[in-house]
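A.B. asks: here is a sequence with its predicted model. Questions after.
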Amino acid sequence: MDFSEFASDDAAMQFAIEEAQRTLPTFFEHYASPRPGQQHFLLKVKFEHDGAIEHIWIADIDPSVSPLEGTIANEPSIGGLQYLDRVTFQPDQITDWMIIENGSMVGGFTSQVAISRMSDAQRREYLASLPYRVPGYE
């Protein structure tokens, strides 16, 4: 299920991105000092290549450098990027964040919007494929 692309005038996705950006300090606080049970810290970052835009999950983040650095954690569709590439990005490119805490997703604002839009069958299949739980869909 690919929901790395969406219309620029998608109000629900724009609200999700704004919420992710508003709460980004929470992500970095936990990243710097994880609580017990917190693992798999990911940022979703907006990349552009030849006019195409894609929002890609980034792992192994280094917040101590500018620009920020991380490793692409999913297979990109746009050109110029590949799974496991090390990339740099600016904070204003961040469109979401996710922490897996005690086996459940925390954050994932854009993912929550996308999941809510799936048919029941698509949602069941997608959620069954995840190695973590999504609150509200247990």
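C.D. replies: Done, it's in. Numbering: from 1, shown residues only.

A.B. asks: going forward, measure contacts between C-alpha atoms and count neighbours the same way
C.D. replies: OK.

A.B. asks: how much space between the residue sitting furthest away from the middle of the chain and Tyr83?
C.D. replies: Distance from the centre of the chain peaks at Ala121, with 22.9 Å (Cα atoms, centre = their mean). Ala121 sits 28 Å away from Tyr83 when distances are taken as Cα to Cα, to the nearest Å.

A.B. asks: Met105 against Pro135, yeah?
C.D. replies: Yes - with contact defined as Cα atoms under 8 Å, Met105 counts as touching Pro135 (6.8 Å).

A.B. asks: the two - which one has more neighbours?
C.D. replies: Met105 (21 against 11; other Cα atoms under 10 Å).

A.B. asks: can I assume that one sits in a strand?
C.D. replies: Yes - with DSSP: H, G, I helix; E, B strand; the rest coil as the criterion, Met105 is part of a strand.

A.B. asks: wait, what's in contact with the residue nearest to it when sequence neighbours are not counted?
C.D. replies: Excluding the flanking residues, the one nearest Met105 by Cα to Cα, 6 or more residues apart in numbering is Val134, at 5.3 Å. Counting by Cα atoms under 8 Å, 6 or more residues apart in numbering, Val134 touches Ser104, Met105, Leu127.

A.B. asks: ok, and here's another one to check against it:
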Amino acid sequence: MTKSLLFIASLLFILTSCKEGSVDKTERSGEPDVYNVEDDNAKMNQAMVNAKNSIDEFKNALASDNPSFEYFTIKQKFNADGGAEHIWVGDIQLIDNDFMGIVANEPVYTSEVKLGDTITVNSANISDWMYYDDGEVVGGYTIRVIRDALSPEEQAQFDAENGLLFK
């Protein structure tokens, strides 16, 4: 569990969670920044649709017990004052066709969950998923939207700081 939580903490240097309805960045002392994305952002909304439409790929990979696959995480939308907050849930397990995991980010806007809570993921509120396949990111649709908006230099820095390899 600790290894996965450390991975998620380092992974989310740029995108810890998203709050719908705004465009600014929330900086937190000792925590990764949170980038707020407008709820009508077409690229982000399409990324969330793509994630939902491909959740079976994630489920099959999780159930495969492939030793090359690791760090399974799901991003879930939670209600927050004035909108919603999307938070990563790590250490994902599939139990009776439900995803269960541990809240891996310190919430900024929602009081529905807190860091370290064990939850059953609400499938209707999944906004992203990802895992590593031999060190390469699979999924991570919303992360890719943020990453794609960076300059090539910023992308290289982001990848190096977080150990990310994108296919």
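C.D. replies: Structure received. The structure displayed is predicted, hence computed values, not measured ones.

A.B. asks: so Tyr31 of the first structure sits in a helix?
C.D. replies: Yes - counting by three-state DSSP, Tyr31 of the first structure falls inside a helix.

A.B. asks: measure it to His40 of the first structure for me?
C.D. replies: Tyr31 of the first structure is 9 Å from His40 of the first structure, by Cα to Cα.

A.B. asks: what of Met118 of the first structure?
C.D. replies: If you go by Cα to Cα, the gap between Met118 of the first structure and His40 of the first structure works out to 25 Å.

A.B. asks: ditto for Val134 of the first structure
C.D. replies: Relative to His40 of the first structure, Val134 of the first structure is positioned 14 Å away (Cα to Cα).

A.B. asks: how about the longest helix seen in the first structure, aligned to which bit of the second structure?
C.D. replies: Longest helix in the first structure, counting residues (DSSP state H): helix 11-22. The aligned range for helix 11-22 of the first structure in the second structure is 42-53, by TM-score structural alignment.

A.B. asks: the residue nearest the centre of the first structure: what's it in contact with?
C.D. replies: Geometric centre of the first structure, nearest residue: Lys44, 3.4 Å, by Cα atoms, centre = their mean. Residues near Lys44 of the first structure by Cα under 8 Å, 6+ apart: His55, Ile56, Trp57, Ile58, Ile94, Thr95, Asp96, Trp97.

A.B. asks: try Pro91 of the first structure
C.D. replies: Pro67, Leu68.

A.B. asks: what do we get in the second structure for it?
C.D. replies: In the second structure, Pro91 of the first structure lands on Ser123 (TM-score structural alignment).

A.B. asks: what about that match, distance to Gln76 of the second structure?
C.D. replies: 8 Å.

A.B. asks: more neighbours: which of Tyr31 and His40 of the first structure?
C.D. replies: Tyr31 (18 against 13).

A.B. asks: under the alignment, what does that one map to in the second structure?
C.D. replies: So, by TM-score structural alignment, Tyr31 of the first structure is matched to Leu62.
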